[in-house]
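Q: Here is a sequence together with a model predicted from it:
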Amino acid sequence: MDNQQYFMGYRRPDGKVGVRNHVLILPTITCATQAAQQVTQLVHGTVSFIHQHGCTQVGVDYDQTFRTYVGVGLNPNVYGVIVLGLGCETHQARSVAEEIAKSGKPVETVSIQENGGTLQTIANAAKIAAKMVQDASAIMREPCHVSELIVGTECGGSDACSGLSANPAVGYVSDLLVKAGGTAILAETTELIGAEHLLANRAVDDRTVERVYEKIKQAEGRALMMGIDIRTGNPTPGNIAGGLSSLEEKSLGAATKSGTSPLQELIDYAETPTKKGLVWMDTPGQDIEQLTGMVAGGAQVVLFTTGRGTPTGSPIAPVIKISTNTPMFNSMRENMDLNAGTIIEGRETVQSVGQSIFEEIKSVSSGKLTKSEILKQNDFGIWRIGPTF
């Protein structure tokens, strides 16, 4: 066995592999998020999140939120799920639970209205969670090949160094992972505007080429509907302060996270890749929403590069934060896991830093905690594509 290509993970009933062993308290409606938080405070080993979704949503917006709930519950890092609902919401807890249960993992539902209020709901959910956590603790890690990993990639708070250091290093990792048989997700459609032709040229078929230009056109169209030409509306003030002059410059740097591998497919937000290799997920550029989408699509680990600095993390997947420059790394050591600023300084190469990131993925996948996990940075947000009714 080539130990360089293995990590220690948790094998799930559906054959997938997790790098964490969470019991998820999944609130399907914003009204249930506080009760879910109370359960996590009572029961060690549980995770949850705050959000503002789950009711008065219709059509494709309803479908996307539902897909995200289910995808988060199906993520291999989750051992079991308690779906916590109010009772009268649009996104019914039982419907979400039924879809998650198809994976074979333990799933229970609890309703605030059926339990006669918040306090009894918390008590009942906590009892179920305590048993589920104990059962989860009996599951042992086992050797798993890196080909079973889906690694999400994103950049937030970019600067002039992003496209020269951390992003190319992540691209090198993406190629290593693809070569090993794994899957890398490229996201942030709005931050690929101006670089779409480079990815289209690497698409494996005509349909993927069509979807590349289709999704870019849709992203620009959404901005135009609000009277904004996104090509002049970006970068954000922080990006400008960091030395980026235009959206195209930012996009060319962001695209380097994809490496050089062929683009296998372009999937919708929170969808699970159907192919191995490099996959583009259509997400917004907003850090939390795109992170949630990739996790709902099955990403067990996320690589997050930043030049300006951000504490962003996920309740489900460990997020490895990679600094693009050394001054920021030194000033935000409590949030940063790795420093790619050594590339700018000439002390390391893209390849050597990329290899270090690849090794970090295996360490984190085997149980090493990231800075965002240690600081309980459990960020969660769903990309809404419709109005609230």
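A: Thanks, I have the structure now. Numbering: from 1, shown residues only.

Q: from here on, contacts and neighbour counts on C-alpha atoms
A: Noted.

Q: Could you name the helices and strands sitting against the strand or helix carrying residue 144?
A: Applying DSSP states H and E as the criterion places residue 144 in strand 142-145. Under the contact definition 3 or more Cα pairs under 8 Å, 6 or more residues apart in numbering; DSSP states H and E, strand 142-145 sits against strand 6-11.

Q: Quick one: distance of whichever helix or strand comes after the strand it packs on to the chain centre.
A: With elements assigned by DSSP H and E, the helix or strand that comes after strand 6-11 is strand 17-18. The chain centroid and the centroid of strand 17-18 are separated by 15 Å, computed with Cα atoms, centre = their mean, to the nearest Å.

Q: What of stretch 268-283?
A: The gap between the average C-alpha position of stretch 268-283 and the chain average comes to 11 Å, counting by Cα atoms, centre = their mean.

Q: start to end distance for it?
A: Stretch 268-283 has an end-to-end distance of 8 Å (Cα to Cα, to the nearest Å).

Q: residue boundaries of the strands in this structure?
A: Secondary structure of the chain (DSSP state E): strands at 6-11, 17-18, 22-27, 46-47, 78-85, 107-111, 142-145, 150-155, 183-186, 263-267, 277-281, 301-306, 319-323, 338-339.

Q: take a look at this one as well, against the first:
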Amino acid sequence: MTLAETHPEPALRGYLRADGRKGIRNTVVVAYLVECAHHVAREIAWPFRDADVHLIGFPGCFPNAYAQRMMEALCTHPNVGAVLLLSLGCESFDKYGLAHAVRQSGRPVETIVIQATGGTRRSIAEGQAWIETQRAALDAAETVPMAVSELIVGTVCGGSDGTSGITGNPAAGRAFDMLIEDGAACIFEETGELIGCEHIMASRAITPDLAGILEQSVAKAARYYATLGYGSFAPGNADGGLSTIEEKSMGAYAKSGSSPISGLLKPADRPPRGGLYLLDVVPDGEVRFGFPNINDTAEIAELIACGSHAVLFVTGRGSVVGSAISPVVKICANPETYRRMADDMDVDAGRILEGLASLDDVGREIRDLVLSLAQGARTKSEELGHREFALTYKSFEPIGPACLPAA
């Protein structure tokens, strides 16, 4: 009997897109292009909140290349089947460029300009009618077979405590190793929470040039934080038993697993093939926009913009956030937190601390849960309707070829 017969690949299903990528969801995105259009967009999406219609948007009135690129990547994500854009009319966001990118991807797209349509009520009515039509077409779509090697999975940690680095994060790392072994692409972040681990991380790079780039990305984060006068260490971390940024960094680093590092990405860059990738979320150049990310939700959005079909979220103190577009798997590191917040958590990694499961046991559970999402299963945050989203101003330089030697 062959290995394939004894360990058959799970029967995953996906929605085939015109560019050849496959999504595990078939979502309609309603995207506002300035805060002034947020209310109208929210009212359009609200009646469809149980029908995979998700709200995202950029609040700024002034143009930003990062936000433009993020919105193009999100609106053409493989989990997205159709896109409705909401413009006030006088903002600087390039709505025509975004609509063109979505149209070129083969997805239906409609742009409502509130000033031209005639205001709030008419825009809401027009938008809801369009969504009804698109939702009916997407609901009739059939899935096609999907391989594990076609999956992209991200990971982030938030609300960390003293248990995060010894249960939830290393268990997520074990899940990453298992997924990568089957050909998936996995993305971890963020460089500001890897300070002190850069040399260890660099030793796993597949080329010497990439090793140098990984170290430089962490050094950039350290300089950025020093300029702002803070570090990636919150009062809640200390209350949860963490003592230093180095201790937090070791815990955060654990969620990368042990696979070789194949490349470095910046927001909206996609992995060219399977393997492990570091996402650098700290802006390039001088400090201009304040905090690299104002909350965990902004980091999740960047992982999704890199193509993540799903995101692993490890928490010790507890978090309830989910995300638009891609499901978020909640991994609870602390057994007491899990018992208190079980309705919001998908995986109880705290069992490791209590001697009820091993890291490999929980790693396999996380891996299997990710695969089940491509078989129709839904996460706790999806069932509860969590679709948090945040996008702000940033600035990045393009990555060079040494960042992706695996390409």
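A: Looks like it came in fine. Values in this document were obtained by computation on a predicted structure and should not be read as measured data.

Q: Now the strands of the first structure in JSON lines, please, with extra columns for distance to residue 101 of the first structure and mean neighbour count.
A: Shown next, in JSON lines, are the strands of the first structure (distance: least, Cα to Cα, whole Å; neighbours: other Cα atoms under 10 Å):
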{"stretch": "strand 6-11", "distance to residue 101 of the first structure": "16", "mean neighbour count": "23"}
{"stretch": "strand 17-18", "distance to residue 101 of the first structure": "17", "mean neighbour count": "26"}
{"stretch": "strand 22-27", "distance to residue 101 of the first structure": "13", "mean neighbour count": "28"}
{"stretch": "strand 46-47", "distance to residue 101 of the first structure": "18", "mean neighbour count": "24"}
{"stretch": "strand 78-85", "distance to residue 101 of the first structure": "9", "mean neighbour count": "28"}
{"stretch": "strand 107-111", "distance to residue 101 of the first structure": "6", "mean neighbour count": "22"}
{"stretch": "strand 142-145", "distance to residue 101 of the first structure": "23", "mean neighbour count": "18"}
{"stretch": "strand 150-155", "distance to residue 101 of the first structure": "21", "mean neighbour count": "27"}
{"stretch": "strand 183-186", "distance to residue 101 of the first structure": "24", "mean neighbour count": "28"}
{"stretch": "strand 263-267", "distance to residue 101 of the first structure": "23", "mean neighbour count": "22"}
{"stretch": "strand 277-281", "distance to residue 101 of the first structure": "25", "mean neighbour count": "25"}
{"stretch": "strand 301-306", "distance to residue 101 of the first structure": "23", "mean neighbour count": "26"}
{"stretch": "strand 319-323", "distance to residue 101 of the first structure": "26", "mean neighbour count": "29"}
{"stretch": "strand 338-339", "distance to residue 101 of the first structure": "37", "mean neighbour count": "22"}
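
Q: nearest to residue 53 of the first structure, of those?
A: Residue 53 of the first structure lies closest to strand 22-27 among the strands of the first structure, at 9.5 Å (Cα to Cα).

Q: residues in the second structure aligned with that closest one?
A: Using TM-score structural alignment, strand 22-27 of the first structure corresponds to residues 27-32 of the second structure.

Q: swap in stretch 93-113 of the first structure?
A: With TM-score structural alignment applied, stretch 93-113 of the first structure matches the range 95-115 in the second structure.

Q: Serialize the strands of the first structure to CSV and add fields for distance to residue 66 of the first structure.
A: Shown next, in CSV, are these (distance: least, Cα to Cα, whole Å):
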stretch, distance to residue 66 of the first structure
strand 6-11, 25
strand 17-18, 22
strand 22-27, 12
strand 46-47, 19
strand 78-85, 12
strand 107-111, 16
strand 142-145, 30
strand 150-155, 21
strand 183-186, 21
strand 263-267, 16
strand 277-281, 17
strand 301-306, 22
strand 319-323, 24
strand 338-339, 35
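
Q: out of those, nearest to residue 167 of the first structure?
A: strand 301-306 (6.7 Å).

Q: thought residue 363 of the first structure was touching residue 5?
A: No. In this structure residue 363 of the first structure lies outside contact range of residue 5 using Cα atoms under 8 Å: 11.4 Å.

Q: list residues touching both of these two?
A: By Cα atoms under 8 Å, 6 or more residues apart in numbering, residue 363 of the first structure and residue 5 have no common neighbours.

Q: Now do the same contact list for the aligned residue in the first structure for residue 12 of the second structure.
A: In the first structure, the residue matched to residue 12 of the second structure (TM-score structural alignment) is residue 7. Residue 7 of the first structure makes contact with 142, 143, 144, 145, 146, 362, 363, 365, 366 under the criterion Cα under 8 Å, 6+ apart.

Q: mind checking what residue 244 of the second structure lines up with in the first structure?
A: Per TM-score structural alignment, residue 244 of the second structure is aligned with residue 246.

Q: hmm, back to that, of the contacts of residue 7 of the first structure, closest to residue 94 of the first structure?
A: Among the contacts of residue 7 of the first structure, residue 365 lies closest to residue 94 of the first structure (Cα to Cα), at 31.3 Å.

Q: Relative to residue 84 of the first structure, how far out is that closest one?
A: 28 Å.

Q: One more: residue 337 of the first structure?
A: Taking Cα to Cα, one finds residue 337 of the first structure at 33 Å from residue 84 of the first structure.
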